[in-house]
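> Next input, structure requested:
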Amino acid sequence: MEKVEVVVAHHERATLRVGDVFLKVDADPARTEAEFEAMTMAPIPVPEVLWRKPHVLALAALPGRALGRLGEPSTASAAAWAAAGATARVLHDAPLPPWPGASLDEKASSLDSECAWLLANDVLPAELVTRNRRVAEAALRPWTPVFMHGDLQVAHVFVDGDEITGVVDWSEAGRGDAMYDLASLTLGHPDHLSDVVAGYGADVDLDVIGAWWSLRSLTAIRWLVEHGFDPTSPGCEVDVLRSQS
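All right, here's what the predicted structure looks like:
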């Protein structure tokens, strides 16, 4: 008899697996619809949508395994990481989705409020927050919008050998900065950045990628803590901040 596996669950959404079917349940049906539309538009491999109803998407499992996990060394090949970079480039070169992503002002406001929360609650040393905020500010510059996945972390990219079999979790997709996707993909895995860049091709700003590492980590910590995740685990967000100069 098949068992129900809880892949991830928090107050906003949950993903369950039953055999070869994934059920994504979202408290906001608009996010479910946007995720479906993004997968329909994306010119790269995505899971097959078996059916959808308000709040729920049923997706077929992808072959292969995740490219890696935050906090764990990746066993994927350099060619697989390069293929992930090439896949991101195909997405970024595609026509823009009709809905916007977070604006520059929204990102700046989020950085302000999250750094203030970290300092007010003594979550991290003030010097660590201040240093990373300075680094993060390099990401807050005008960008040419691309079709951005929005949460292109390694656990969302599936590979079989050296080939990408699909990309999952499109709930944050929209118009945004290409460097944010590349930073999300390599967060906690800086040793594979050169492979991703080789696959992606030209127009990569390494300083901006590093800035997004800091900004993404600073602005994620409160959400992670409030939803039962531990950003202080080895190799995760707090370690990323400590590694930034």
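
> Could you use CA atoms for every contact and neighbour count after this?
Fine.

> Share the number of residues neighbouring the residue lying closest to residue 43 once chain neighbours are set aside, please.
Nearest in space to residue 43, with sequence neighbours left out and distances taken as C-alpha to C-alpha, 6 or more residues apart in numbering, is residue 91 at 6.2 Å. By other C-alpha atoms under 10 Å, 19 other residues sit near residue 91.

> name the element residue 91 belongs to?
helix 78-92 (DSSP states H and E).

> can you list the residues that contact that helix?
For helix 78-92, the surrounding residues in contact (C-alpha atoms under 8 Å, 6 or more residues apart in numbering) are 42-44, 67, 146-148, 157, 159, 161-164, 178, 181-182, 192, 195-201.

> want to put them side by side, so please do this one too:
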Amino acid sequence: MDQRTQDVQIVVAHSQRATLRVGETFLKIDGDPEHAEVEAEAMALAPVPTPLVLWREPPVLAIAAVPGRAIATLGEPSTSPPEAWRAAGTAIRTLHDAPLPPWPGRRLEDVRAELDQECAWLLGNGVLPPEVVRRNRDIAEGALRPWTPAFIHGDLQCAHVFIEDGGVTGIIDWSEAACGDPMFDLAILTLGHEEHLEDVLAGYGQDADREVIRAWWSLRSLQASRWLIEHGFDPDAPGCEFDVLRARMRDPLP
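Coordinates of the predicted model:
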């Protein structure tokens, strides 16, 4: 019998979940079984390219690798051409125009409460200069308005969108999918890659609200910083969340 061994690669690992790669299979292990349930159902409902689910055995979800490469990496210059970013925008619009998933998303009041809590932590621990936190909190207010819910990915980082030959081959990591603000997805995709916002919107449609997207850049960066620090990531790495917050200091208030 021909027996071949394959290396096990740790893609990400922290106290909440871990993802391993074995050959062309990804094994996602999550302490919250609802995440795997949402991810599998969202991929089945989404009208965009998603990974194939190979099997599920809680707490493990096994999915196949998608072809291509990530459109970009946070903190690194993007080498993807404008047409790839436009294709990503078109795919996101297709998702946002799809029927809503049968589970709710986050409530506006919960987003506001969490943001205020995270800003208090940043100020209380001296993680960033107070003026950076307060200015971005003011900017973030622009995202805290009622929205018409859409089917959103919920964690549409640039590393989660795969491309090949200028087209989208797969969108991965759907555990945060829900009903939500479509501008949030556009903001997360372009966080740290703001120079490609207009390319994305060329594919998505010009009815997107650029000021709200910029407000979500501030909100997301403020809200995610403590989690990143506590789980071994560095939001102060070049091009990452702290740089996004500092860059907002040059923007006029809406």
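
> Where does the helix holding residue 91 of structure 1 end up in structure 2?
When structure 2 is aligned by TM-score structural alignment, the counterpart of helix 78-92 of structure 1 is residues 82-96.

> mind listing what's buried in the matching stretch?
Using 16 or more other C-alpha atoms under 10 Å as the test for burial, stretch 82-96 of structure 2 gives 83-93, 95-96.

> Tell me which residue of structure 1 lines up with residue 40 of structure 2.
When structure 1 is aligned by TM-score structural alignment, the residue opposite residue 40 of structure 2 is residue 36.

> Can you tell me how far that match is from residue 158 of structure 1?
Taking C-alpha to C-alpha, to the nearest Å as the criterion, residue 36 of structure 1 is separated from residue 158 of structure 1 by 18 Å.

> of the two, who's got more company?
residue 158 (24 against 17).

> Tell me the counterpart of that one in structure 2.
So residue 158 of structure 1 corresponds to residue 162, using TM-score structural alignment.

> And that match, which helix or strand is it part of?
Taking DSSP H and E as the definition, residue 162 of structure 2 sits inside strand 161-164.

> Same check on residue 18 of structure 2?
For residue 18 of structure 2, the element it lies in under DSSP H and E is strand 17-22.

> and the next element down the chain from that strand?
Once the chain leaves strand 17-22 of structure 2, the next helix or strand it forms, by DSSP H and E, is strand 25-30.

> how close does the match of residue 40 of structure 2 get to residue 170 of structure 1?
From residue 36 of structure 1 over to residue 170 of structure 1 the distance is 8 Å, taken as C-alpha to C-alpha.

> Ok, residue 10 of structure 1 next?
Distance, residue 10 of structure 1 to residue 170 of structure 1, using C-alpha to C-alpha: 17 Å.

> now swap in residue 199 of structure 1 and tell me
With C-alpha to C-alpha as the criterion, residue 199 of structure 1 and residue 170 of structure 1 are 22 Å apart.

> what's the answer for residue 208 of structure 1, then?
23 Å.

> quick revisit: can you pull the contacts of the match of residue 158 of structure 1?
Contacts here follow C-alpha under 8 Å, 6+ apart; on that basis residue 162 of structure 2 touches 66-71, 168-171.

> Residue 223 of structure 2 pairs with which position in structure 1?
Structural correspondence for residue 223 of structure 2 with respect to structure 1 (TM-score structural alignment): residue 219.

> Three-state assignment for its match, please.
For residue 219 of structure 1, the assignment made with DSSP: H, G, I helix; E, B strand; the rest coil gives helix.

> which residue ranges form the helices in structure 1?
In structure 1, the segments counted as helices under DSSP state H are 29-41, 78-92, 104-120, 126-136, 178-186, 193-200, 206-226, 237-243.

> quick one, which of the ones you listed is packed in tightest?
Across the helices of structure 1, averaging neighbours per residue (mean count of other C-alpha atoms under 10 Å) puts helix 178-186 on top, at a mean of 25.

> mean deviation of it from structure 2?
Compared with structure 2 after the fit, helix 178-186 of structure 1 shows a mean deviation of 0.2 Å (mean C-alpha distance after the TM-score superposition for structure 1).
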